[in-house]
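Engineer: Would you be able to build a 3D model of this:
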Amino acid sequence: RRDVLKTAAVLGLGGVVGLPNLVRGANLREIKVGYQLGAQLHQWMYPLGKEKKLYEEAGFAIKGQEYASVGIMAQHLAVNEMDFGLMGLTAVMLAKAQGSDVVIVGTQNQGGSALVVAPEIKKFEDLKNLPVGHTGVGAVQHALLTQMTTKFNTPVKMVTVKPTDMVSFAKNGEVKAVQVYEPFAAMVSMQLPGWKRLILDTDILPGNQCCVIATSKSFAKKHPDVVEQFLIVNVKTTKEIRSNPEESIKIIAKASGYEEAITADAYKLRSVVNSGHQMVRLLSVVGRTDSQRQLVRDSRASSGFSAGCRKALCIQ
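Structural biologist: This is a model prediction of the structure:
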């Protein structure tokens, strides 16, 4: 905390860059964060950051909002009803294609989704014209399922199902398969006899970037230091889940309200945790002196922050 205060003092945070309440005494800046329904395994920075008090260290008071629809989350980001969204990549890409102000500033997990099928289904072609559940148009799961129908030249009846209802829809025979993110894939396969993961998202898209950290371009330009500190929390929680997976799984399971065994199965078998390498072109050094830029770099390095950028996805 002393280092953060020192950095804030030197950089003139609180007036110069428009951050009036960031790390000033006991005051915490409220940050509104949207996240996907029951997807804590994909968005580990939310529960781990809260449990480890990392947000408070960064000067943030987090106000979370759970979303069943990532499309709505993207809309709320675009109009600044949310500051950050922990969400699927596809929703951000669709929002950008429609002219939205939403931009990607960081990564979460790679992989971590699966097509889980009924006992009698042996291959994707067996699902021809049968009902298959997914999480909604605009979501990663819908995009993956659509790609499978093309890849295997097999049409299916697509059914939108809330992730929390996947088990009941499968159990009642309303769908013969579900394309869903973990830990819901683990729930279906572990709770329903004979149901199994047939295809992983990484089978369709190797290295699939599932979830990302998004914000609006206007928010990023107005509050670059908030973006930087938020991403440093992400790096720290990524290191935490990689170095202490058992403890992290307990925290995530508790935050999600799901059995630890289900969370462990989902993490161990299907959810590929990224390296913490951030897809962000930091705006925090824009318009500063050389000494201030160096201080930002030193602060970033001491926090394990990496500012690599993929041109197609970064803030431009």
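
Engineer: all contacts plus neighbour counts: C-alpha atoms, from now on.
Structural biologist: Noted.

Engineer: mind listing the strands for the protein?
Structural biologist: 29-36, 60-67, 84-88, 102-107, 110-111, 113-117, 131-134, 157-160, 177-181, 196-200, 211-216, 271-272 (DSSP state E).

Engineer: Let's have those in JSON lines, adding distance to E246 and mean neighbour count.
Structural biologist: Shown next, in JSON lines, are these (distance: least, CA to CA, whole Å; neighbours: other CA atoms under 10 Å):
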{"stretch": "strand 29-36", "distance to E246": "23", "mean neighbour count": "20"}
{"stretch": "strand 60-67", "distance to E246": "25", "mean neighbour count": "16"}
{"stretch": "strand 84-88", "distance to E246": "23", "mean neighbour count": "29"}
{"stretch": "strand 102-107", "distance to E246": "22", "mean neighbour count": "28"}
{"stretch": "strand 110-111", "distance to E246": "19", "mean neighbour count": "24"}
{"stretch": "strand 113-117", "distance to E246": "21", "mean neighbour count": "27"}
{"stretch": "strand 131-134", "distance to E246": "29", "mean neighbour count": "25"}
{"stretch": "strand 157-160", "distance to E246": "33", "mean neighbour count": "17"}
{"stretch": "strand 177-181", "distance to E246": "20", "mean neighbour count": "30"}
{"stretch": "strand 196-200", "distance to E246": "23", "mean neighbour count": "19"}
{"stretch": "strand 211-216", "distance to E246": "22", "mean neighbour count": "27"}
{"stretch": "strand 271-272", "distance to E246": "14", "mean neighbour count": "22"}
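
Engineer: Now show me the structure for the sequence below, then we'll compare the two:
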Amino acid sequence: MFLFRPIYNQVSGLYYDPWRIPDACTLWQWKEETQKTILEEKVAKIKPLNVKACDKLNLLIIGPKAHGKSSLINAIASVSMQEKTTMSNAGSGQSSSDNVTTVYRRIKFPGLFDSFTVGDVKGLTKEVGASSNLLEDLKLLIKGHIKPGYKFDATKPIATDDSFYIDNPNTAYMIHGVIIVFDITETYEIHAAHLNDIKDLTKKLHEMNIPISVMLTKADKLCRRVAENVEYIYHSKKVLTAVITVEKALSVPKKNIHPIVNFEDEISFGWKSSLPLLVALRACLSMAKCHLYNEQQKKGNAEAEAKSK
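Structural biologist: You can find the predicted model right below:
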């Protein structure tokens, strides 16, 4: 068996042993029961610890346009409802000038995922001026200063006298975790404009101590072995190379970079395809939950200190 492994690793395009164990706490198996356990007992049950102050965790999905943000939202909705559904219009990826999403939306999911929301925003662009204004909007949005319904303007960021601007936001409007979406087939040559924008944004997120995750979409498009069988996603050499490339480019820890498969082309909903997404969601929500709790503790301590003076 051990003599066989080097040959297998060399000729198959896969590693004999997985480069990631999705759930180290349990014996991982690609079974429908595993999907049900993670879905119902782990992801669906992750909630804010202090629900009176904030009853939902708020995630924000960002990334270059046409890299799969809307498709990811539809995939999450499909998993939540356990049937193929559409909650966000997805672009074809053929246009380089049009952004499908132009308005900030806070999406609440029907079905099992009622404990968190996902923010849908305009995709990052290669145009310098428009990109700079969008980044300023995103930084304010993450802090909770922008209401859902705000229409992004490529010529300028939001003004403080705008009806969608919030002067003193509470935690319910703030973002508790950010997911950066990349098309995994384009990670080998990330455009310099996108790279600079995301580095600028991640720097600000680090300053605010907001957790960052990356979801690499379309792993089955990158690796034919994953397309043949989703179970190979954590064995694929190509997928691991893409993960390491993004880790180095964005300075995001490897453990926070999650490959997932394409949902958009599927007519029916499959439990096996959803497993990598559920693994990624569980990790993102767990970090967001911890961040929100820490921020609430800081606020509580500051208020108690102010009263004692």
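
Engineer: Need the TM-score from the superposition.
Structural biologist: Scored against TM-score structural alignment, normalised by the length of structure 2, the superposed chains reach a TM-score of 0.27; 138 aligned residues with a CA RMSD of 6.4 Å.

Engineer: Just tell me which of the strands of structure 1 ends up closest to A301 of structure 1.
Structural biologist: Across the strands of structure 1, A301 of structure 1 has its closest neighbour in strand 102-107 (16.5 Å, CA to CA).

Engineer: quick one: that closest one to strand 84-88, angle?
Structural biologist: 80 degrees (axes from the mean of the first three to the mean of the last three CA atoms, to 10 degrees).

Engineer: any idea how far L222 of structure 2 lies from L275 of structure 2?
Structural biologist: Per CA to CA, to the nearest Å, L222 of structure 2 is found 18 Å from L275 of structure 2.

Engineer: Between those two, which has more neighbouring residues?
Structural biologist: L275 (25 against 19; other CA atoms under 10 Å).

Engineer: Name the nearest residue to the more buried one, sequence neighbours excluded.
Structural biologist: Leaving aside its sequence neighbours, L275 of structure 2 sits nearest to Q35 (CA to CA, 6 or more residues apart in numbering; 5.9 Å).

Engineer: correct me, but that neighbour touches P276?
Structural biologist: No. Q35 of structure 2 is not in contact with P276 according to CA atoms under 8 Å; the separation is 9.5 Å.

Engineer: distance of the residue nearest to L275 of structure 2 from A283 of structure 2?
Structural biologist: For Q35 of structure 2 relative to A283 of structure 2 (CA to CA), the value is 15 Å.

Engineer: Mind listing what's buried along the helix ranked longest in structure 1?
Structural biologist: The residue-count maximum for a helix in structure 1 (DSSP state H) belongs to helix 224-243. Going by neighbour count (16 or more other CA atoms under 10 Å), the buried part of helix 224-243 of structure 1 is 224-241.

Engineer: show me the residues around G119 of structure 2 that make contact.
Structural biologist: For G119 of structure 2, the contacting residues are 58-61, 104-107, by CA atoms under 8 Å, 6 or more residues apart in numbering.

Engineer: which one of the residues you listed has the most neighbours?
Structural biologist: Top of the contacts of G119 of structure 2 by neighbour count (other CA under 10 Å): N58, with 27 neighbours.

Engineer: that's a helix at it, yeah?
Structural biologist: No. If the criterion is DSSP: H, G, I helix; E, B strand; the rest coil, then N58 of structure 2 is strand and not within a helix.

Engineer: Who are the packing partners of the helix or strand where K298 of structure 2 lies?
Structural biologist: Counting by DSSP states H and E, the element that carries K298 of structure 2 is helix 271-308. Contact analysis of helix 271-308 of structure 2 by 3 or more CA pairs under 8 Å, 6 or more residues apart in numbering; DSSP states H and E lists helix 32-37, strand 57-62, strand 177-183, strand 212-217, strand 257-259 as its packing neighbours.
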